[in-house]
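>>> heads up, no residue letters with this:
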């Protein structure tokens, strides 16, 4: 809405989508920073970090012990938070290619119809960047990690233990002797 007050979407689709996305990202970042200070949410973000650490240890083939889990990085290249960041970036590009009709319901319908395309492209970017070491992949991962810094905190050893038990439940087996 605010972007529409500043720019004509039909005449400047790329700038409009860029401005609209920057406003959305600004609101989202502000919201995440605010709620991240609440004790319950901070604790939730710490469990998110424990989950990432447990996944790293599992993917490296390490025994899932508290020591091994706590030694892993808290950011993960295939995190849902990174996916969200990629959805935002891809949506700017995709929606900029779609002519912006003046009728609001038509513009909303176009966005809904193209959402699967945006999500699919973002998903492919996520997996591509996680599996390659070229400069573009490293840049994409860094973007994702910076966004994850809003939703992932360093866990306690007790939280790592919970993440280990959760991994075992998800795998249907005990992964530590």
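All right, it came through fine. Model, not experiment: these values are computed from the prediction.
>>> for the rest of this, base every contact and every neighbour count on C-alpha atoms.
Will do.
>>> what about residue 43, neighbour count?
By the criterion of other C-alpha atoms under 10 Å, residue 43 has 19 neighbours.
>>> give the other helices and strands that the strand or helix carrying residue 142 contacts.
Assigned by DSSP states H and E, residue 142 belongs to helix 135-148. In terms of contacts (3 or more C-alpha pairs under 8 Å, 6 or more residues apart in numbering; DSSP states H and E), helix 135-148 is packed against helix 80-97, helix 104-131.
>>> helices and strands around the last one, which ones?
Applying 3+ C-alpha pairs under 8 Å, 6+ apart, one finds that helix 104-131 makes contact with helix 80-97, helix 135-148.
>>> just name the most buried of the ones you listed.
Greatest average neighbour count among the helices and strands packed on helix 104-131 goes to helix 80-97 (a mean of 19), per mean count of other C-alpha atoms under 10 Å.
>>> do you know how far residue 33 is from residue 90?
23 Å (C-alpha to C-alpha, to the nearest Å).
>>> once you drop chain neighbours, what's closest to residue 88?
Once flanking residues are discounted, residue 88 sits nearest to residue 21: 6.8 Å by C-alpha to C-alpha, 6 or more residues apart in numbering.
>>> pull the residues that contact the strand or helix carrying that neighbour.
Using DSSP H and E, residue 21 sits within helix 13-35. By C-alpha atoms under 8 Å, 6 or more residues apart in numbering, the residues outside helix 13-35 that reach it are 1-4, 7-9, 41-42, 88, 92-93, 95-100, 150-151.
>>> cool, and stretch 64-73?
By C-alpha under 8 Å, 6+ apart, stretch 64-73 touches 50, 52-54, 56-58, 62, 155, 157, 160-161, 164, 175-176.
>>> of those residues, which is the nearest to residue 119?
residue 52 (22.0 Å; C-alpha to C-alpha).
>>> I figured the closest one hits residue 80, correct?
No: using C-alpha atoms under 8 Å, residue 52 is not in contact with residue 80; the gap is 10.8 Å.
>>> got another one to weigh against that:
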């Protein structure tokens, strides 16, 4: 079966036969917790082309935010207030919209010649959005806490690479594999950002020159753009030779978003993956919560 995952604070979230995460607490113990007892990919919406891309993005964000908040509690041993979690999440979404949607639009609009050509406007805006995103990730990668998160991201990729190569999931086998994976969400984001330029260019005949209408059109076209990007990623993963060029931006960008993990981080990722595999989920292991 196909599995996927995300890095969380001092741990890894995995999606397979169920949605689970493994987090190392402040006592050094690995804590396993189920966020869903079943696989979200069995839902009917995941079978509908184009729509499944946005649905996949929604569930990734939903479980990702939930796992990040819960992993922070487990790793620190402190319970966060729900109000604090709400405002933190709201701030994160506001920052994303402001930095990667509104700011590129505003800067592009400062150039008079671009305001008269919606196709050119979309190309320049998309280039700025991609540049801002890469710079943002590069800057936060310099912080030690984020760097540690990227190590867990690398650990997640290494264990999935080992699993997909039919290796037994132990440290020695997993350490043979790299931190790069073609189906990473990073590749999806890069394809999404690049393809958004195409979508907005094609939609230019119905675009208006007002800032409010442009912003609305970007938000409305978000599900469609995510759907096309997801389908491209699916096709390219099945025909890696023919669509190899689609992988290059994401694979290159993963050099920033992943880092080489240590053994203790790999142990956490292995525990998370075993938890979501039907044939391994019942093995004895650390204490389960949830």
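It's in. Small disclaimer: the values here were computed from a predicted structure and weren't measured.
>>> now the TM-score, please.
For this chain pair, the superposition-based TM-score is 0.90 by TM-score structural alignment, normalised by the length of structure 1; 175 aligned residues with a C-alpha RMSD of 2.0 Å.
>>> and the helices and strands packed on helix 135-148 of structure 1: which comes nearest residue 170 of structure 1?
Going by C-alpha to C-alpha, the one of those nearest residue 170 of structure 1 is helix 80-97, 17.4 Å.
>>> Provide the aligned range in structure 2 for that closest one.
With TM-score structural alignment applied, helix 80-97 of structure 1 matches the range 185-202 in structure 2.
>>> mean per-residue distance, that stretch to structure 1?
Superposed on structure 1, stretch 185-202 of structure 2 shows a mean distance of 0.6 Å to its aligned residues (mean C-alpha distance after the TM-score superposition for structure 1).
>>> show me how far that stretch is from its chain's centre.
With C-alpha atoms, centre = their mean, to the nearest Å as the basis, stretch 185-202 of structure 2 stands 14 Å off its chain's centre.
>>> re earlier: dump the helices and strands packed on helix 135-148 of structure 1 to JSON lines, plus distance to residue 29 of structure 1.
Shown next, in JSON lines, are these (distance: least, C-alpha to C-alpha, whole Å):
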{"stretch": "helix 80-97", "distance to residue 29 of structure 1": "11"}
{"stretch": "helix 104-131", "distance to residue 29 of structure 1": "19"}
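>>> quick one, the helix holding residue 21 of structure 1 and helix 135-148 angle?
Counting by axes from the mean of the first three to the mean of the last three C-alpha atoms, to 10 degrees, helix 13-35 of structure 1 points 40 degrees away from the direction of helix 135-148.
>>> what's the burial count for the counterpart of residue 65 of structure 1 in structure 2?
Matched across to structure 2, residue 65 of structure 1 falls on residue 170, judged by TM-score structural alignment. Neighbour count for residue 170 of structure 2, taken as other C-alpha under 10 Å: 14.
>>> do the same with residue 122 of structure 2
Neighbours of residue 122 of structure 2 under the rule other C-alpha under 10 Å: 26.
>>> which stretch of structure 1 lines up against the host helix or strand of residue 72 of structure 2?
According to DSSP H and E, residue 72 of structure 2 maps onto helix 51-76. Helix 51-76 of structure 2 lines up with nothing in structure 1 when matched by TM-score structural alignment.
>>> go on, stretch 220-228 of structure 2?
The alignment of stretch 220-228 of structure 2 onto structure 1 (TM-score structural alignment) covers residues 113-121.
>>> that stretch vs structure 2 - mean distance after superposition?
Following the fit onto structure 2, the mean deviation recorded for stretch 113-121 of structure 1 is 0.9 Å by mean C-alpha distance after the TM-score superposition for structure 1.
>>> go ahead and flag the most central residue of structure 1.
Centroid-nearest residue in structure 1, with C-alpha atoms, centre = their mean: residue 81, separated by 1.8 Å.
>>> how much space between that one and residue 104 of structure 1?
Going from residue 81 of structure 1 to residue 104 of structure 1 by C-alpha to C-alpha gives 29 Å.
>>> same question, residue 117 of structure 1
Residue 117 of structure 1 is 21 Å from residue 104 of structure 1, where distance means C-alpha to C-alpha.
>>> which one's more surrounded, the two?
Comparing residue 117 of structure 1 with residue 104 by other C-alpha under 10 Å, the one with more neighbours is residue 117, at 16 against 10.
>>> contacts for the helix or strand just after the helix holding residue 72 of structure 2, please.
Using DSSP H and E, the next helix or strand after helix 51-76 of structure 2 towards the C-terminus is helix 82-97. Residues from elsewhere that reach helix 82-97 of structure 2 (C-alpha under 8 Å, 6+ apart): 65, 69.
>>> so which bits of helix 82-97 of structure 2 are buried?
Residues of helix 82-97 of structure 2 include none that count as buried (16 or more other C-alpha atoms under 10 Å).
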